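Novice: Quick one: sequence and predicted model below, then my questions.
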Amino acid sequence: MDYNSKIHSTLGALLADPTSYRRLIGKLLYLTHTRPDISFVVGCLSQFLSSPTSSHFQAATRTLKYLKGSPGQGIFFSSNNTPILKGYSDSDWEACLDTISSVTGWCFFLGNALISWKSKKNQNTVSRSSLEVEYRALAMATCEAQWLLFLLQDLCIPHTTPVTLFCDNKYALHIAANPVFHERTKHIEIDCHVVRERLQNNTIHILPVSTSLQLTDIFTKSLNPSPFRKFISKLGIINIHMSACGGC
């Protein structure tokens, strides 16, 4: 996706027949189950199914070109792995130009294998600050961590240590550790309770991470090629064709 500009509903001329655009987006949505690297762009383009424009179709075609250039790319699951959960959460404030809504993203690893990820626009509320959206993202990731623990329990896979959650917003980390509510948190009180409860019962353990190492940036915004390729590698997404050639 073009990282120099943000796409919106009125960009370009309306398509005379939106059927081809809708069919294409439907196929791309199916691919997001195994290609997390296109989750953000597909989620963004899915907003314009009712009235797609030529610019939207051009962006979807750009995604197709990217997929054609890497048909063997996918998530790698190693046979030698440690069943320890860790996750990352992040949010991009006012990412949508049409609704001024933020985009939330998270991803979870079991050992080194990516097993859960999400790129989602927050449609219910317009947040007043970047702190609020960051903390809401942390709360959503906390709930996902709890669900993954229940899933491992059902599969009889023990997980005795807290799930490590990485967040790059220092104020969100301070609020999670501080049991006192104040003006910054009065709009997110329920989310504060969710995170603190999981912290107190050792379900999660929150740690800071540098913005340059925040893997969920790939799920919340369009990136230039260099960090995009770096994050893909760190997510454990490889191209089996390139790997095979390297082995030869």
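Specialist: Everything's here; your move.
Novice: make it CA atoms for all contacts and neighbour counts henceforth
Specialist: Will do.
Novice: what's the spacing between T160 and V194?
Specialist: Noted for T160: a distance of 20 Å to V194, by Cα to Cα, to the nearest Å.
Novice: which element follows the lengthiest helix in the chain toward the C-terminus?
Specialist: Identified as the longest helix of the chain according to DSSP state H is helix 130-154. Remark: after helix 130-154, the chain's next helix or strand is strand 163-167, criterion DSSP states H and E.
Novice: May I see the buried residues of the longest helix of the chain?
Specialist: Under the neighbour-count criterion of 16 or more other Cα atoms under 10 Å, helix 130-154 has 130-142, 144-145, 148-149 buried.
Novice: Would you state the strands of the protein in chain order?
Specialist: For the chain, applying DSSP state E gives strands covering 73-75, 85-92, 103-110, 113-121, 163-167, 204-208, 237-239.
Novice: So which elements touch the second one?
Specialist: This points to strand 85-92. Secondary-structure packing of strand 85-92 (3 or more Cα pairs under 8 Å, 6 or more residues apart in numbering; DSSP states H and E): strand 103-110, helix 130-154, strand 163-167, helix 217-220.
Novice: then this one, side by side with the first:
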Amino acid sequence: MDSTKSWGNHTCSLSEESPTSFNGDDDSKIDLSQKLADVCFESKEDTFESIAEVSKCNDGYVLSQRKFTKELLQDCELDISKPANTPFPSHMKLYSDQGDLYDNATLYRCYVGKLNFLTNTRPDLDFAVQTLSQFMHSPMIPHVLALQHTLRYVANTVGQGILLRATDQLTLQAFFCDSNWETCPSSRKSVTGYVLLLCNSLISWKSKKQITNSKSSAEAEYRAMAHAASEVAWLVRILEELGLGSLKPVKLFCDSQSAIHIAKYSIFNERTKHIEVDCHFTRDKVLEDLIELTYIPTIVCSLVMFSLSNSHFLSSRIC
């Protein structure tokens, strides 16, 4: 099956024999495009197809892993007959030393590993997977129950994926960052999460536990903001190399007024004097006009990072 796409004076051809070939007038841009394509298609064809399936709709294209999801659920040894509306049980806290040991740790690791692969097109699973992954070494019954809930949610949303909207203007439109203070009940560490949108299309996201403890919620939010600013800086550089200009300043949305105030103004007081220097990376990017900090309500930030109540989660789903 062959396919050819054109933009400007450049043409990209896709075929089974030659995954990518480029033609055009600008040799430097052709060389850059060829290198990027070689990186994207360096894996085997069947592996690439299992990562994402592309389907067309009225609003654009949908990236999903329907086939992989069905294979994951087909021989599931856990009871997933009852559907779940959230990827993680609401208000559930998991501990590493509470509960009875699960007698099949290999099965737990297998399912969590497959769910981790599924997050390539399912940002709504990111928080649940990073939480479940912390107990791979010695899973207990409560951990398996949480895993079962996540699998029930996956079974209820088999075809869900990422919508890449069709648009004439390729601009980095919005960015959300958030942090849940002391999310981990064992280490009391916070969880960082961010979502990056290109023309209302999801292109980058992360949910990860912070490596250090924060003394306040404002500090936890400020650390999350630093991680988000780093991702913005990297992505802006990549997009500019591909010829997309006028991206700056990128709006960085955050639900903490205190963190925004710390990043905008050089104020070192009891709340900020203990924060590491690398966290002030955000302030540098604000001064460089790379990012513009904007306040946004908490509910919008919470899709990737935290499991919400059923009604709130369903109303804030973006993919």
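Specialist: Thanks, I have the structure now. Quantities reported herein were computed from a predicted structural model and do not represent experimental measurements.
Novice: Drop the TM-score for these two in here.
Specialist: The TM-score (TM-score structural alignment, normalised by the length of the first structure) is 0.88; 231 aligned residues with a Cα RMSD of 1.4 Å.
Novice: Against the second structure, what's the mean shift for the longest helix of the first structure, could you check?
Specialist: Here helix 130-154 of the first structure, set against the second structure after superposition, deviates by a mean of 0.6 Å using mean Cα distance after the TM-score superposition for the first structure.
Novice: relative to strand 204-208, how tilted is that helix?
Specialist: If you take axes from the mean of the first three to the mean of the last three Cα atoms, to 10 degrees, helix 130-154 of the first structure sits at 140 degrees to strand 204-208.
Novice: so helix 130-154 of the first structure corresponds to what in the second structure?
Specialist: Aligning helix 130-154 of the first structure against the second structure (TM-score structural alignment) gives residues 217-241.
Novice: that older thread, for H205 of the first structure, which of the helices and strands packed on strand 85-92 of the first structure is the nearest?
Specialist: For H205 of the first structure, the closest of these is strand 163-167, at 4.8 Å, according to Cα to Cα.
Novice: Over in the second structure, find the residue span the closest one aligns onto.
Specialist: Aligning strand 163-167 of the first structure against the second structure (TM-score structural alignment) gives residues 250-254.
Novice: any idea what sits nearest the corresponding residue of the second structure for W117 of the first structure, other than its immediate chain neighbours?
Specialist: In the second structure, W117 of the first structure lines up with W205, judged by TM-score structural alignment. Leaving aside its chain neighbours, W205 of the second structure sits nearest to V195 (4.4 Å; criterion: Cα to Cα, 6 or more residues apart in numbering).
Novice: need the contact list for the match of W117 of the first structure.
Specialist: The neighbours of W205 of the second structure, taking Cα atoms under 8 Å, 6 or more residues apart in numbering as the test, are 123, 193-196, 304.
Novice: And K189 of the second structure, by the same measure?
Specialist: Going by Cα under 8 Å, 6+ apart, the list of residues near K189 of the second structure reads 181-183, 209-214.
Novice: swap in I84 of the first structure?
Specialist: By Cα under 8 Å, 6+ apart, the residues touching I84 of the first structure are 109-111, 159, 161, 163.
Novice: which position in the second structure aligns with it?
Specialist: Matched by TM-score structural alignment, I84 of the first structure corresponds to T171 in the second structure.
Novice: Give the aligned equivalent of I141 of the second structure in the first structure.
Specialist: Under the alignment by TM-score structural alignment, I141 of the second structure pairs with S54 in the first structure.
Novice: looking at it, that match is touching L14, isn't it?
Specialist: Yes. The pair formed by S54 of the first structure and L14 meets the contact definition of Cα atoms under 8 Å, at 6.3 Å.
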